[in-house]
Each structure stands twice: as C-alpha cells, then as structure tokens.
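Participant: Quick one: sequence plus predicted model below, questions after.
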Amino acid sequence: MKIGELAKTTAIPAETIRYYEKIGLLPEPDRDNSGYRSYRNAHLDRLLFIKRCRNLDMAQDEIRELIRLAEQPEADCSEVDALLARHLNHVRERLKELASLEETLEQLQEACTDGRTVRECGILGGLSTELETPESEDRHNHVPGTHGPGQN
C-alpha cells in the first residue's frame, strides 16, 4: 500500500510516518518501479503498535526499546515489565505535579473578584509574583512523550 492509504488506515499523518522511518522506529519500505514507497502489513502492524505506545505517552526511546524486546519473543519479559514500571512511576509523578498545578490555578482564580480592572486583577498579580520568584525545585519536561526511560 502507498503512504496515503497507510496514513488513512492508521489515522497517522504521512509526514509522521516518514519521520518514524527517518528515526528508525519504522523500517523503510520497498520502493515500486516509479519510486513510491510500498508498505506491507508488517509496516501497518508496527505503526499501530507505535500509535498505541504514543497513546500511552511513551517516549520514542521507550518505544524503540519495546520494539527491540518484541523482536526477541523467547526472551524473559522482565525487561518489558521494568520499562513499564518506570513509565508508570513517571506517570504517577506527573499526576502529583498536575494536582499541584490544579491547586495553584484554583488559588489564582480565587484571587479574582468582580468589579476590578485589569490593573487590579488578582490573577495577573499572582502570576507576576510567581514569575519573579524562581522555583527552587527542578521541574521535568511535561510535553507529552518527551521523557526518557528511567526518568521519574
């Protein structure tokens, strides 16, 4: 199948499919006589696997490791379990941080009262105060899927 059909079947943009090929998550397909990529069912299966992993917010390196482990079907699955445990710990840490974020946003919202001007806005005042105060604790990157394996 051609890349457009693969993209439609998986609901993954063709550009993303090419990117996965470029970074080695998806093997390069054969080319037909006119030079177009020709994908097989194995590409479809791999792409769906990647999509499921991304839906679980797994990073590219985690997916790459799972693919490597999946290619050894007779091996002990303890490495797969350990990878998932690390990822689960990371998700739990993020949930704690998101709960803290929710609390901070609620406090900011409570600082707003009706009938004030923007100059008197408690929310903007609170944000300005927060921005001037550097955070003492190290924050992780919270763009989905950007954490590496083993990071909590």
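Facilitator: Perfect, thanks for sending it. Numbers count the residues shown, from 1 in each chain.

Participant: C-alpha only now, for contacts and for neighbours.
Facilitator: OK.

Participant: Distance check, the residue located most distally from the centre of the chain against residue 129.
Facilitator: What lies farthest from the middle of the chain is residue 115; by CA atoms, centre = their mean that is 41.4 Å. For residue 115, the distance to residue 129 equals 22 Å [CA to CA, to the nearest Å].

Participant: sorry, back to before: does the residue farthest from the centre of the chain belong to a helix, a strand or coil?
Facilitator: coil (DSSP: H, G, I helix; E, B strand; the rest coil).

Participant: And residue 23, how close does it get to residue 29?
Facilitator: To residue 29, residue 23 is 14 Å away according to CA to CA.

Participant: Comparing the two, which residue is more hemmed in?
Facilitator: residue 29 (17 against 11; other CA atoms under 10 Å).

Participant: Identify the residues contacting the more buried one.
Facilitator: By CA atoms under 8 Å, 6 or more residues apart in numbering, residue 29 lies in contact with 37-40, 43.

Participant: Comparison target, given below:
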Amino acid sequence: MSYRIAEVADLVGVPATTLRYYEDIGLVDQPARGSNGYRSYDDADLARLRFITATKNLGIPLADVAELVQAYDVEDCSTVAHHVVEMVALRLAETQTRIGDLVALAAQLQTVSARLDAAPASGPCGDGCPCTTAAPEPLADRRTFVPLTRAPAVAVPDVPLIACSLDAGAVPDRISDWQALVARAVKREPIADGVALKFVASPELVVEVARLAAAEQDCCTFFTFTLTMTTGHVRLEVEAPGEAADVVAAMFGTAA
C-alpha cells in the first residue's frame, strides 16, 4: 500500500516537516516519488518511521536513533530490542540523576525563600541582608520538606503528602546508592501498590538493603518497605500511594 506524506504524518503522529527533516539529515532515505512528483511511502517506510518516532519519544538523541535505525534495517528484532534497552537504561540513569538534582535544588530554593521571608520589613539592604547573600546558610535543622508530586489545591484528609525531608546535600548520594542497589536486582515483579525486587542473597546485600530502606522511610514516610529473606534470595517490596507511582518508577524501576 502506498501513502502520501500527509497520511504518513497522521499515522506516525509527527508533522510532515519532521518527516522532511529526517530525510534532510539522512535519518531515513528519501521515499520514492510517484509520476506526479509527490513522495510515496510504503508499509516498510511507515513501520520504520513508527520505530523512529517511538524511540525518539523515549528521549533518545537523534544520533543514537540513527544507530538504532541501522540495526533495525539489518538485524533481528531481539537484537534491536537489546540495543533499545541499553539506551533506555542510560536515559533512565540520567533521569534519576536529574530527579536527585532537582530535589536538591528545590530544597535550596525553599531555604532561600525562608530566609527572604525573614528579611526586615524596613531599612536599606546591606551586608548580612538575606537578599544580598549569594550562598545562604541552611535552615537550622537542615531538613526541608520538598513535595515530589503536584500537591492538590486543597488538602485532602487521610491522603499522605508525597514529599521528602532529606537534607538537600545528601540527595545525590542517596539516589546513587539506590541506583547501585537496584542494578543488582535479578528480577522485578509488579505488586499491588509498587514493585518487588529480587536479589541473590549475601550478608553484605542484606545489610545494604535494610540500611537504605530504613533511611528512605525516615525521610519519605509515604514509602512502605518489606524485606523477606529466603534460601539464596532477598526480596524487597516497595509500596507507595498511587500518587507516588512516578516516584517509585524513577527510583526503583518498573516491573518487566
């Protein structure tokens, strides 16, 4: 079956200008043209463009998408899927790191806001004035309550607040510790309110899982962790309210 560029754009979900751009940068070959001079796409072109759009929508850079397209054209599906998984893993790690950076930044901004609220109501600015302090000292207890999801306009009784009170400076290290631990999981399973991670048991791993779970629950009370040890394996169940599903996925991954 043949398609015009407008039809392909509609089926793939991108503007026709994007399809032309893909041709200009060599991401795809120029399609055949009919006797009327219009571009003519076939089913193979449509499938390839759908693949490109799907991988690009995952945030994979176009340079990497180009490599995937080359694999798509010559390799079997399982090999291509393996390449995509590797790139998705890199994107996930980058995203988790950005989450840690953004949470840390949010805590710093809240600290600055609290200092500015305490500024004198009158008088000129000068040395020691909160608005001229480039690197303000943290609040006394260094624990800032940072919302991790959009809060409702009106508080809802009995609905837990999805927020973290971890000190801003400790957030990147905590994220890194979880990433290193989650990477050791040999299996992920979906559970009702989260995900379960299965590990090969070792005394060192049990200690690390327990340490991280206890530390995380202390600052993010909306999490519930359940640790089960059986012969040769350790199972960590991570549960959270539905409002925190994105946070669970970002920190612990999703079940395959």
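Facilitator: Done, it's in. All figures in this text were calculated on a predicted structure; none of them were measured in a lab.

Participant: TM-score of the superposed pair?
Facilitator: Once superposed, the chains reach a TM-score of 0.64 (TM-score structural alignment, normalised by the length of the first structure), with 126 aligned residues with a CA RMSD of 3.3 Å.

Participant: which residues touch residue 131 of the second structure?
Facilitator: 116, 119, 125.

Participant: hey, where'd the helices end up in the first structure?
Facilitator: Here the first structure has its helices, by DSSP state H, at 3-10, 14-22, 41-55, 60-70, 78-110, 122-132.

Participant: mind putting those helices in a markdown table, distance to residue 33 of the first structure included?
Facilitator: Output for the helices of the first structure, formatted as a markdown table (distance: least, CA to CA, whole Å):
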| stretch | distance to residue 33 of the first structure |
| --- | --- |
| helix 3-10 | 15 |
| helix 14-22 | 19 |
| helix 41-55 | 19 |
| helix 60-70 | 30 |
| helix 78-110 | 40 |
| helix 122-132 | 58 |
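
Participant: Return the most buried member of those.
Facilitator: Neighbour counts (mean count of other CA atoms under 10 Å) averaged over each of those peak at helix 60-70, with a mean of 17.

Participant: Next, the mean deviation of it compared to the second structure.
Facilitator: Superposing on the second structure and averaging over aligned pairs (mean CA distance after the TM-score superposition for the first structure), helix 60-70 of the first structure comes out at 1.8 Å.

Participant: which residues in the second structure does that helix align to?
Facilitator: Counting by TM-score structural alignment, helix 60-70 of the first structure lines up with residues 62-72 of the second structure.

Participant: how distant is the matching stretch from the center of its chain?
Facilitator: The chain centroid and the centroid of stretch 62-72 of the second structure are separated by 22 Å under CA atoms, centre = their mean, to the nearest Å.

Participant: And residue 106 of the second structure, how far from residue 52 of the second structure?
Facilitator: In terms of CA to CA, residue 106 of the second structure sits 35 Å off from residue 52 of the second structure.

Participant: how deep is the closest residue to residue 229 of the second structure other than its chain neighbours tucked in, by neighbour count?
Facilitator: The spatially closest residue to residue 229 of the second structure, leaving aside those adjacent along the chain, is residue 235, at 6.3 Å (CA to CA, 6 or more residues apart in numbering). Each residue near residue 235 of the second structure was counted by other CA under 10 Å, and the total is 21.

Participant: and what of residue 121 of the second structure?
Facilitator: Residue 121 of the second structure has 7 nearby residues by other CA under 10 Å.

Participant: okay, now residue 38 of the first structure: neighbour count?
Facilitator: Neighbours around residue 38 of the first structure, by other CA under 10 Å: 16.

Participant: Please apply the same query to residue 2 of the first structure.
Facilitator: Using other CA under 10 Å, residue 2 of the first structure is surrounded by 15 other residues.

Participant: which one in the second structure is aligned with it?
Facilitator: Here residue 2 of the first structure is matched to residue 4 in the second structure, going by TM-score structural alignment.

Participant: Okay, the residue nearest to its match when sequence neighbours are not counted and residue 5 of the second structure: tell me how far apart.
Facilitator: For residue 4 of the second structure, ignoring the flanking residues on the chain, the nearest one in space by CA to CA, 6+ apart is residue 40 at 5.3 Å. As judged by CA to CA, residue 40 of the second structure and residue 5 of the second structure stand 7 Å apart.

Participant: Equivalent analysis for residue 114 of the second structure, please.
Facilitator: Distance from residue 114 of the second structure to residue 5 of the second structure, by CA to CA: 55 Å.

Participant: ok, now residue 110 of the second structure?
Facilitator: Relative to residue 5 of the second structure, and taking CA to CA, residue 110 of the second structure is found at 50 Å.

Participant: try residue 80 of the second structure
Facilitator: Using CA to CA, residue 80 of the second structure is found at 26 Å from residue 5 of the second structure.
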